[in-house]
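1. Show me how the following folds:
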Amino acid sequence: MDVVVVETTQLGDPSYLVHDGTVALVIDPQRDTDRVETAARAAGVAITHVAETHLHNDYLTGGLILARDHNARYLVNAADNVAFEREPVVPGRAFKVGRLSVKPVATPGHTHTHLAYVVSDPDAGTGVRLAVFSGGSLLYGSVGRTDLIGPEETAGLAHDQYASVRRLVAEATPDAILYPTHGFGSFCSIGPASRIPASTIGEQAASNHALTDPDEDHFVRHLLANITAYPSYYAHMSPLNALGPGPAILDMPESVEPAELERRLEAGEWVVDLRNRVAFAASHLRGSVAFEYGMGSSFTSYLGWVLPWNQPLTLLGAHADVEKAIRDLARIGFDSPDAAVGVDPGALAPGALLVQYPITDWAGLMRDRAPGETVLDVRRTEEFSASHVQGAANVPLHELLRRVDELPTARIWVHCTSGYRASVAASLLHRAGRDVVLIDAPFREAADAGVELTGAASG
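-> Got it, this is the predicted structure:
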């Protein structure tokens, strides 16, 4: 058995191509299925089976389209209520993919109907003999979050998760390689998720708090205490996955004409500038907002979290960045955005006003901030509680659009952990007519610059 990992680092979610050298099973494919097809061609295998561990909450699946395109069997839990034809999977009822044996295991917790797949190869040779594809059940260092169904279900699902990971470990051997669908950077994980690139069932049994904690109630209390906010677009993913998403539309659109771009800006439509935050602050089209592209997983998650769902969207930036952003956004259902291609905003809309706002560091804050001016921390509440600037206000980035009116009218100095979220927040505030300064500096450097901090980690 060979396992090809198809990474989606922007969301922290890998998909898997599992094959015996001739035929392949694909597990939890993303909507842009061409990447999986490229992997299958490179391996010289035919895709005959496509399986879902669960109805995903953080991305749109490519499973239905991939199965149809390859005349493959589409395997979805028999208990899932879906609007498309599938092959219903029954936990415990194994099936074959070539010489590979695949056993579905009921692992409720992340969702009620969650499955994991234990795949074995009786003739592995130098390949993988036993692999566990755990979806959002057992992760590296932790487990999948249990609060995505609803608040009334969270505690019960946490208890289910505790039992499920033990059931999964019992189905495998310590040397079985673990392949979770949610990795570091995914908001579907909870607790002390690890950055490690690989692990085994035995390693997790010895180190994962879900397996080492002998007290189920203590584990559940710990899990619930560590629940944090998750992106608003998650609310749309599972219902769309149950309907069966169509193919990702990845075509590059024609560049929007200058007059039309100017009209969109005047109308208050969402025009997203993909350039780096320094260039944006120095000169940008009035009414546009900054979502810097190329910053790891930040772009997709935060754009989908911050901007309203299903509204017209226009991307501004270099051709390569726009092309990649279209692919990223298709994974979360932001389909077919328009684009104005170019890195000179003045040339994209010559009739629109160019504006700017200042950028500084922590020393600049200490030097230039006037009395009565607000320091705004746009990190999440748990980050703020751990340590923050003395006297700072906290409005998490994902809450900013609906809470702008709560902020004082004086100049606002905006920061986060690295500068990415602060750059988005500064652009939103500037768009709303506020006087803003972006603190583009790591929070860890604040104390060394003489900024007074408070909170558990301030010392």
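2. rest of the way, CA atoms for contacts and neighbours
-> Fine.
3. count of residues packed around residue 170?
-> Residues near residue 170, counting by other Cα atoms under 10 Å, number 11.
4. gap between it and residue 391?
-> To residue 391, residue 170 is 51 Å away according to Cα to Cα, to the nearest Å.
5. ok, now residue 341?
-> 42 Å.
6. Between those two, which is the more surrounded one?
-> Neighbour count, other Cα under 10 Å: between residue 341 and residue 391, residue 341 has more, with 21 against 12.
7. So that one sits against residue 319, correct?
-> Yes - between residue 341 and residue 319 there is a contact under Cα atoms under 8 Å: 5.7 Å.
8. can you give me the strands for the stretch 1-150 of the chain?
-> 2-6, 15-19, 23-27, 46-51, 73-77, 87-89, 95-97, 100-106, 115-120, 130-135, 143-144 (DSSP state E, counting those that start in this stretch).
9. err, the stretch 301-450 of the chain, not the other one
-> Going by DSSP E, counting those that start in this stretch, the stretch 301-450 of the chain shows strands at 313-317, 338-341, 354-355, 359-360, 374-377, 388-389, 393-394, 412-415, 436-439.
10. Adding distance to residue 261, write those out as CSV.
-> Shown next, in CSV, are the strands of the stretch 301-450 of the chain (distance: least, Cα to Cα, whole Å):
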stretch, distance to residue 261
strand 313-317, 8
strand 338-341, 8
strand 354-355, 13
strand 359-360, 26
strand 374-377, 31
strand 388-389, 39
strand 393-394, 34
strand 412-415, 28
strand 436-439, 25
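11. Tell me which of the ones you listed lies nearest to residue 448.
-> Nearest to residue 448 among the strands of the stretch 301-450 of the chain is strand 388-389; the distance by Cα to Cα comes to 12.5 Å.
12. can you list the residues that contact that closest one?
-> The contact list for strand 388-389, computed with Cα atoms under 8 Å, 6 or more residues apart in numbering, reads 375, 377, 451-455, 458.
13. Scan those and report the most crowded one.
-> Compared across those, residue 377 has the highest neighbour count, 25 neighbours, by other Cα under 10 Å.
14. to compare against the first, here's another:
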Amino acid sequence: MFFVDTLEIEGLGNRSYLAGGPGGAVAVDPPRDIDQVIAAAARRGVRISYVAETHVHNDYVTGGLELARLTGAHYLVPAGADVSYRRVLVHDGDDFDVDPAAGLSLRAVATPGHTPHHTAYVLSEQGRDVAAFTGGSLLIGTVGRPDLVEPRLTERLARAQHASAHRLADQLADEVPVLPTHGFGSFCSAGQAGTDATTVGAERRRNDALVKDVDTFVADLLAGLDDIPAYYIHMGPVNSAGPATVDLTPPSLADPAELARRLAAGEWVVDLRARAAFAAGHLAGSFNFEGDGKLATYLAWLIPWGKPVTLLAESPAQLAAAQRELVRVGIDRPAAAATGDPVGWPRPGEQLRTFRRATFADLAKALTEDEPPLVLDVRRDGERTAGRIDGTLHIPLHQLHRRSGELPEGVLWIHCAGGTRAGIAASLLDAAGRQVVAVDDGFGAADEAGLPITTGAEGAAGA
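-> Sure thing, here's the model as predicted:
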């Protein structure tokens, strides 16, 4: 009997899979921290005989090469991928015996679109298809975005996505589970992907690629594409060259004097604590990227690539979890760290900084005062088009660090859709010496508070 184990990579909005039978297993699109894949195989008591990549990833550093090296597994990589290491070249229609005694095999299906070389894999048991690992092709309700490779290829790849989705649907029965890598909050998704279990039959009824004609699908897909996280440009080359072995040993601990030196040198000192705790007291000049949020995505998106980063955590466990998140996107070794009570982080005589948190109801009240505050919206363009508070400034979070000089003087109330990004933005501006109030509230509460909301495109974005 076959099994499929799902490994959730929640911070990146991805999933990896371990599938097989008693005599062997395949790991599909493994994360860089491969110890969890090895542990999953150990729990099953199976040997990993194959490691399969659906494509050269643009959103995270793969663990495939290292996993294959450590386990002796065959490393399956689409033949069209430009990589510099030895692997098994995978062509459309190739079959691989995962567990011959159990009749389990893996079939490659060329599904270009997310990348030109993208390949899905179909697991079969005794000749019956039982699972489709679709990577960044057919997702839950949508497809992987086609604009990560080369702008001139975007429309061509969007049309290829449509054709690939239909190819999978034509080959597979309705009851076959669809198991994508992307789409659970990943920016590799071209639209808002679902998270629930799905099948080929369910996708036939709801997936845009399968219910729309190709021209409508392509036009809608291209119109809905949002900004690409800045760090993506570094992921493909790392994966093509072959990632280095992960080092998750704890970084050296920094005392207050060292923290001050690193801040003075312009390095990033990142506080991983919850945004409420950060607002209540933090090291001056530090930035707040919550360890329980989308740490890897937002930190990697905003930080100048290669800038040394020091991590501040409430506990060694929080520090270790953050290291694990960050190696997945190529931020390999913190320069230093500090843990425990933040009162011990400043130098003697220095005080922790604070700023206020508020709700949209508080904002509505403040806007009725004689000198209403400035309000900064740090959501992405598409979110703002769907609904915005009249009269607010707008700089998306991922542009704020380089555009903060555009903001007028005065107290800034900062909001996003739920509070996480507003907390990050508030910390960035607080570190620059601005007086801020972080609106820690869901955007739906803005309308309930009576704030004037407008929908539709603006004449111009920005501050």
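15. What's the TM-score once they're superposed?
-> For this chain pair, the superposition-based TM-score is 0.95 by TM-score structural alignment, normalised by the length of structure 1; 449 aligned residues with a Cα RMSD of 1.6 Å.
16. Just give the number of residues close to the nearest residue to residue 446 of structure 2 once chain neighbours are set aside.
-> Distance criterion Cα to Cα, 6 or more residues apart in numbering; nearest residue to residue 446 of structure 2, sequence neighbours excluded, is residue 360 at 5.2 Å. Other residues lying near residue 360 of structure 2 total 23 when counted by other Cα under 10 Å.
17. can you check residue 81 of structure 1 too?
-> 12.
18. Next, count neighbours for residue 260 of structure 1.
-> 11.
19. A helix includes it, no?
-> Yes - Residue 260 of structure 1: assigned to a helix according to DSSP: H, G, I helix; E, B strand; the rest coil.
20. For residue 176 of structure 1, see how far away it is.
-> 57 Å.
21. And for residue 298 of structure 1?
-> 32 Å.
22. Mind checking which of the two has more residues around it?
-> Here residue 298 of structure 1 and residue 176 are compared on neighbour count by other Cα under 10 Å; more neighbours surround residue 176, at 22 against 18.
23. So what does that one match up with in structure 2?
-> Mapped onto structure 2 by TM-score structural alignment, residue 176 of structure 1 lines up with residue 176.
24. From residue 361 of structure 1, how far off is the residue of structure 1 positioned farthest from its centre?
-> Distance from the C-alpha centroid of structure 1, by Cα atoms, centre = their mean, peaks at residue 371 (38.7 Å). Residue 371 of structure 1 sits 18 Å away from residue 361 of structure 1, going by Cα to Cα.
25. Without its sequence neighbours, what residue ends up closest to residue 344 of structure 2?
-> In space, residue 344 of structure 2 is closest to residue 256, 7.3 Å off (Cα to Cα, 6+ apart).
26. what about the equivalent of that neighbour over in structure 1, neighbour count?
-> Aligned by TM-score structural alignment, residue 256 of structure 2 pairs with residue 258 of structure 1. Using other Cα under 10 Å, residue 258 of structure 1 is surrounded by 17 other residues.
27. Is residue 258 of structure 1 in contact with residue 349, as I believe?
-> Yes - if you go by Cα under 8 Å, residue 258 of structure 1 and residue 349 touch, sitting 4.5 Å apart.
28. re earlier: what about the residue nearest to residue 344 of structure 2, distance to residue 312 of structure 2?
-> With the distance defined as Cα to Cα, residue 256 of structure 2 ends up 11 Å from residue 312 of structure 2.
29. Likewise for residue 122 of structure 2?
-> Residue 122 of structure 2 is 44 Å from residue 312 of structure 2, by Cα to Cα.
30. These two: which is more packed in?
-> Comparing residue 122 of structure 2 with residue 312 by other Cα under 10 Å, the one with more neighbours is residue 312, at 30 against 23.
31. Residue 270 is in contact with the more buried one, correct?
-> Yes - the criterion here is Cα under 8 Å, and residue 312 of structure 2 meets it with residue 270 at 5.9 Å.
32. quick revisit: quick one: contacts for the match of residue 176 of structure 1?
-> So residue 176 of structure 2 contacts 129-132, 199-201 (Cα under 8 Å, 6+ apart).
33. for residue 278 of structure 2, same thing?
-> Residues near residue 278 of structure 2 by Cα under 8 Å, 6+ apart: 271, 288, 354.
34. That one pairs with which position in structure 1?
-> Residue 278 of structure 2 maps onto residue 280 in structure 1, by TM-score structural alignment.
35. Kindly report the same for residue 297 of structure 2.
-> By TM-score structural alignment, residue 297 of structure 2 lines up with residue 301.
36. how near is its match to residue 328 of structure 1?
-> Between residue 301 of structure 1 and residue 328 of structure 1 the distance is 9 Å, computed by Cα to Cα.
37. who touches both of the two?
-> In contact with both residue 301 of structure 1 and residue 328: residue 10, using Cα under 8 Å, 6+ apart.
38. I figured residue 110 of structure 2 hits residue 119, correct?
-> Yes - using Cα under 8 Å, residue 110 of structure 2 is in contact with residue 119, at 4.5 Å.
39. Between the two, which is the more surrounded one?
-> Neighbour count, other Cα under 10 Å: between residue 110 of structure 2 and residue 119, residue 119 has more, with 31 against 23.
40. In structure 1, what sits opposite that one in the alignment?
-> Checking TM-score structural alignment: residue 119 of structure 2 goes with residue 115.
41. I figured that match was touching residue 135, is that so?
-> Yes - Residue 115 of structure 1 is in contact with residue 135 according to Cα under 8 Å; the separation is 7.4 Å.
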